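Visitor: Below are the sequence and a predicted model; questions follow.
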Amino acid sequence: MPILVIFCLLWSTFAVGVVFNLNFNIYNKQENNLNFVIPEAQADQATTTVFVLNASPYFVLGPFEKPFSTNTTPVNVGETLVFTALADDPELNDYYLLVCATSSGAAVNGGAPACQGTQFCVSGATAVSASSTCVYTNVVDPGAETDDWYAYVCDGHATEAACSPVNQGSGDGGSPFYVNHAPTIDLVITSDNNKAPGGTFTVTASSTDTDVLGGADTIYFDICATNSWSTTTRCAVSLCYATSTISGGITATSCQFTINSVVPDQNYTYYAYIQDWHNLAGTNNGTSTYYTVINVAPIVSGVVINNTIDIAPNLKGSAEAIATSTGTVTDYNGCTDLLDATSTIYWESVSGAENCTANDNNCYKMTAVDCIEDVGSCTGDTDSNTTYTCTTQIAFYAVPTDTSARYASSTVWRAALAISDDNGAFGIATSVAGVDVETNTALDVTESGINYGTMSAGSNTGNNNATTTVVNYGNSPLDAGIYGTDMIDSPYYIRATYQEYSLINFGWGAGTDLSSSTIPYAELDVLIARPTSLTNVTDEVLWGLGLPVTTHSGDYTGTTTFVAIIDENGSW
């Protein structure tokens, strides 16, 4: 029986891996004539062993977001979220902070841990008792306004790397983090458009914001003149801005801007931008459309005829006198918008006034070739004013209006200046003050002399008259004053009075004696009207001579003078 117990014990100790060193001494014992061999056991020792695995680090503080994200201070999609924690490690190994989108963190022997699913971030190796930080860059839209996170601290043990149990933090800094989504521009229109320079335009924009957590969101609208904008400085060149509030839906708002008083007529592109109150720029930012500045007609003012100086025509046969019209043109689309200027210098009694038909008697039309923009008067498309000077030549027979003329008491000459722009819009004005065209009274005698030929003493020319042709060289009807000198062949002479003249053919003795007196001289009522063209307007004066019987032979020469006199009752 003792032997059986001993073997059972031996098997049991073998099964549990404990080794017993036994030393049996066998001896004989006789009792009641029976002999037994009894083993004798002595005391001994057993060695114990265990293998302890690497211990994982553990959180001392955190994990938490830095700064905390809340429903009123969410992190913007596309921006950065920071996680931080403080951990310790029983074996003083460096540790890593790992943040995952699911509870899927896993240690990696000899290196940084990783998430088996979506990984938000992992820190670098951090010494124990030092804070570790990992940065989730370019936060992805989770499709909701919150996103859960799961944090671990793990070491990088070479063969037995280990992670702590998952930790989601607590309070405002704990999981989940809050996500702010960008608002979206839906539509931008110029709701009040097509204005003249100086006008006010209205822009209306609508947008959508899907977020509802944290209450109503404020949307900031910016309308920029250039495609340059940021969430901090806003428009580089702002036209207008507005704000609106929204809580998960669509909002629309408007703003207005007034343009300068001088703006070229065309379409102007502008750009719309939005951001929410978390400074997150909207999608579709930079959406562009345009506003339209309409064309306005130019305005003509300050028209002056000939610098307010009376016009003095030159005589027939001379270069024609120059006359001008000037004026100021204002175009609120800019003076570069102007195209052609024209002008009219006209006698104010002419039919149609400034719309008269061209006629050198009373109406002078100047085309765009004759009307020149004064050099330097237009400085660019932001300058509204410029000046023009138009030039024409005045014929010698233009209708006179000065004090010598029939029309002196009632009429003057005026100027009109008209201008069109590149859209065909038109402006016109006339001079307030007029000027006179001066009266020129002049004549010319076509023949170089009055030749009576060869005569005998005591004879006369009878009906054989010499002829002189008087031509009107001015712009008034004429009478002619006539006087003469004695014809002389020194020391002999023939008195001037022996010459006679008439407007019709006559026999000597029936004409009018030529006066030798210059003051007063005789006035002959010739029929010479004011010229109305370049065609000569003339009348003839016929001459005869009677010689006394005492006239000495010789070659006699004298002078007859014709004086131009206005015929007040003549044809003007």
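Guide: Right, received. Where do you want to start?
Visitor: contacts and neighbour counts: CA atoms only from here.
Guide: Noted.
Visitor: isn't residue 411 right next to residue 353, touching?
Guide: No: contact criterion C-alpha atoms under 8 Å: residue 411 and residue 353 do not qualify, at 12.0 Å.
Visitor: shared neighbours of these two, which are they?
Guide: Here residue 411 and residue 353 have residue 347 as joint contacts, going by C-alpha atoms under 8 Å, 6 or more residues apart in numbering.
Visitor: More neighbours: those two, which one.
Guide: Using other C-alpha atoms under 10 Å, the more surrounded residue of residue 411 and residue 353 is residue 353, with 20 against 17.
Visitor: What's the separation between that one and residue 414?
Guide: 9 Å (C-alpha to C-alpha, to the nearest Å).
Visitor: quick one: common contacting residues for those two?
Guide: Residues touching both residue 353 and residue 414 (C-alpha under 8 Å, 6+ apart): 346-347.
Visitor: host element of residue 73?
Guide: Residue 73 is part of no helix or strand when elements are defined by DSSP states H and E.
Visitor: Contact partners for it?
Guide: Applying C-alpha under 8 Å, 6+ apart, the residues contacting residue 73 are 178, 278.
Visitor: Apart from its neighbours in sequence, what residue is nearest residue 133?
Guide: With sequence-adjacent residues excluded and distances taken as C-alpha to C-alpha, 6 or more residues apart in numbering, residue 133 is closest to residue 84, at 4.4 Å.
Visitor: Over to residue 353?
Guide: Of all residues not flanking residue 353 in the chain, residue 346 sits nearest, at 6.8 Å (C-alpha to C-alpha, 6+ apart).
Visitor: Use this one as the comparison:
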Amino acid sequence: MAKKIKKTIPWFLVLLLIGLAVGIGLNLGETWVQADEATTSVTVGNVLPSITVPADDSSTCDSPTDVGSDVTFTATATDANGDEWKILVCETAGTTGVACTGAQWCVSSSVSSGSPASCSHTVVAGDYNNGAWFVYACDSTGCTADDNTYSPFNVNREPDFSDISVPAADPGQNIVFTATASDPDHNGDGCTADEVELYICDAAGADATSGCTGGTELCHAVLTGSNPTCDYSVTIPTAHGPNNYYPYVFDTHGMPAGAGIQGVAAQYTVNDVAPIVTSVILDDGGPIALNLKGSTTDIAAVSTDVTDNNGCEDITEATAVIYLTSKGDSCAADDNNCYQIDTGNCVKTACDGASDAVCTYTCTAALKYYADPTDTSSTWSGDTWSAEITASDESGSGSKIGDTPVDLQTNTALDVTETIAYGTVAAGQDTGSDNETTTVVNYGNSPIDNELYGIDMTGPATITIDVGQQHYALIAFTYGTGDTALKLEASKDTVDIEATKPTSTTPDVSDNILWGIEIPGGKASGEYTGTNTFTALVDTDDW
């Protein structure tokens, strides 16, 4: 069987034949297309920006954002379409278009894809602990939310400061400032509850870091839960009356309390206190020695320690009393035992202005010569003299009786008629019932008797008349009858005159001694003179 052989046309011959056919066709007037186009179309979808984790300006428990300050939200987003984007922060979840469905906190300007964007929100008290905040990345068509929600940024609200209590106080005591103050920021959000502190300044201006900036700090209460209180010790001396102060309350983070009484001038009151008399010295410690009849004796009660804690200039006057102790300081004025000294006789010294609390008062009385004695010679020997000084200001007075009473000395003194003139008496004769009189006046402060003696009278050529030729008596007498012969000093007599203790300047307290003389025969004529001595003795029986 013969084999059939299958023959094929080479590919290049096929191409040649096709080309010839085309050429023939062209040549025959036919139209042939060498290339053509097809229109394409596609819609690129908008992809919303993709946001990274946002931040809220690092507001923390320890460093919160104060009400009234701005909190800044920051994020970065990329847009697959390369569109610009912006950050949108809403109080509640949800957007409509490119706006918050609820309240908008802030929105940024548009930035390029991949660039960070930020916006700021001014914090109000209502932002505190109000739930999550919501952040969105928006292009011109819509917004995409971050996959997370965020707790509130930490808001620091101003402390509440509604009142302050400041009772009055005396100098040397404490003025207690108690503020009605607290802080609304509690620990319910995981932060420690805020506390409050108090500054009291004497001039306007304070901050939590430096304290009082406009003046001097009076006191400071450190951070406490509520109602801070601090004490200011009122210096001595301090004038009585109102004094300005300025209160400031701050919270844990240094935020000041709001308007109201924060930093507003107010006043605390320093009480008007009475003076204090600490010591009284009478007559430099005594004893008191009086002048005799005819003059007074200035006796002083002195206090070198009269104190007024409002200042010694606040003392308006002082009075005093110098008195027989047994009569008491309320005694009625009596020149024998009670000297009430008025303000005109009390002098203030050693007061050195408003900064000085202590001064000296000297109160002087003119004691009469007959003031009651208290030494061992007197009937008041168990008594003494005392002094009290009372210093006063507008609020009241303070008194002090001296701690050490003193004695007042007994004075025994007299004054007598200077001459006993017998006239002319013949030798061998006496004066009979013709008496000469000497008046003995009590010049001291005790009843007195009279110690009496004389000397011989001397005449011409040193001739003497014996002292005993003079006779005396307390009543009128006829020489040689009911009388007593005068003696020399060695044998002197005590004459029981009636001269009681004076109790007033007038009339004089006095008694009379009557005199007579006999001239022995043989005495030469001429003038004879001598001296009779009268000495005062305390009459212990006549007090």
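Guide: That came in fine, so what should we check first? In this text the structure is predicted, and so the values were computed from the model without any measurement.
Visitor: thinking again about what came up before, wait, the residue nearest to residue 353 of the first structure sits on residue 363?
Guide: Yes: at 4.4 Å, residue 346 of the first structure counts as touching residue 363 under the criterion of C-alpha under 8 Å.
Visitor: Identify the contacts common to those two.
Guide: Taking C-alpha under 8 Å, 6+ apart as the criterion, residue 346 of the first structure and residue 363 both touch residue 356.
Visitor: what number of residues lie near residue 16 of the second structure?
Guide: Residue 16 of the second structure has 10 neighbours, counted by other C-alpha under 10 Å.
Visitor: Quick one: map residue 207 of the second structure onto the first structure.
Guide: Matched across to the first structure, residue 207 of the second structure falls on residue 230, judged by TM-score structural alignment.
Visitor: And for residue 440 of the second structure?
Guide: Alignment note: residue 440 of the second structure maps to residue 470 in the first structure; criterion TM-score structural alignment.
Visitor: Make sure I have this right: its match is in a strand.
Guide: Yes: checked against DSSP: H, G, I helix; E, B strand; the rest coil, residue 470 of the first structure lies within a strand.
Visitor: Contact partners for it?
Guide: When contacts are counted by C-alpha under 8 Å, 6+ apart, residue 470 of the first structure touches 443-446, 538-541.
Visitor: where exactly do the strands run in the stretch 51-200 of the first structure?
Guide: Listed in chain order, the strands of the stretch 51-200 of the first structure (DSSP state E, counting those that start in this stretch) span 58-65, 75-76, 81-88, 95-100, 105-108, 111-115, 119-122, 131-136, 146-147, 150-155, 177-180, 184-192, 200-209.
Visitor: next SSE after the longest one?
Guide: Which is strand 200-209 of the first structure. Downstream of strand 200-209 of the first structure, the next assigned helix or strand under DSSP H and E is strand 217-224.
Visitor: what's that following strand in contact with?
Guide: 183, 205, 211, 234-247, 270-277.
Visitor: redo that, cut-off 7 Å
Guide: For strand 217-224 of the first structure, the surrounding residues in contact (C-alpha atoms under 7 Å, 6 or more residues apart in numbering) are 235, 237-247, 270-277.
Visitor: thinking again about what came up before, spit out the contact partners of the residue nearest to residue 133 of the first structure.
Guide: Contacts for residue 84 of the first structure (C-alpha under 7 Å, 6+ apart) come out as 62-66, 131-134.
Visitor: Only whichever of the residues you listed are buried, select them in ChimeraX.
Guide: A single ChimeraX command selects the buried members of the contacts of residue 84 of the first structure (16 or more other C-alpha atoms under 10 Å):
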select :62,63,64,65,131,132,133,134
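Visitor: export the contacts of residue 84 of the first structure to a markdown table and tack on distance to residue 141 of the first structure?
Guide: Below are those laid out as a markdown table (distance: C-alpha to C-alpha, whole Å):
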| residue | distance to residue 141 of the first structure |
| --- | --- |
| 62 | 25 |
| 63 | 22 |
| 64 | 20 |
| 65 | 17 |
| 66 | 19 |
| 131 | 28 |
| 132 | 25 |
| 133 | 22 |
| 134 | 19 |
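Visitor: And the contacts of residue 84 of the first structure, which is closest to residue 496 of the first structure?
Guide: Nearest to residue 496 of the first structure out of those is residue 66 (C-alpha to C-alpha; 130.2 Å).
Visitor: And residue 346 and residue 363 of the first structure? Which one has more around it.
Guide: Between residue 346 of the first structure and residue 363, counted using other C-alpha under 10 Å, residue 346 has the larger neighbour count: 31 against 27.
Visitor: From residue 406 of the first structure, how far off is the more buried one?
Guide: The spacing between residue 346 of the first structure and residue 406 of the first structure, counted by C-alpha to C-alpha, is 17 Å.
Visitor: which residues touch the equivalent of residue 528 of the first structure over in the second structure?
Guide: Taking TM-score structural alignment, residue 528 of the first structure has residue 499 as its aligned residue in the second structure. For residue 499 of the second structure, the contact set (C-alpha under 7 Å, 6+ apart) comprises 442, 447-448, 509-511.
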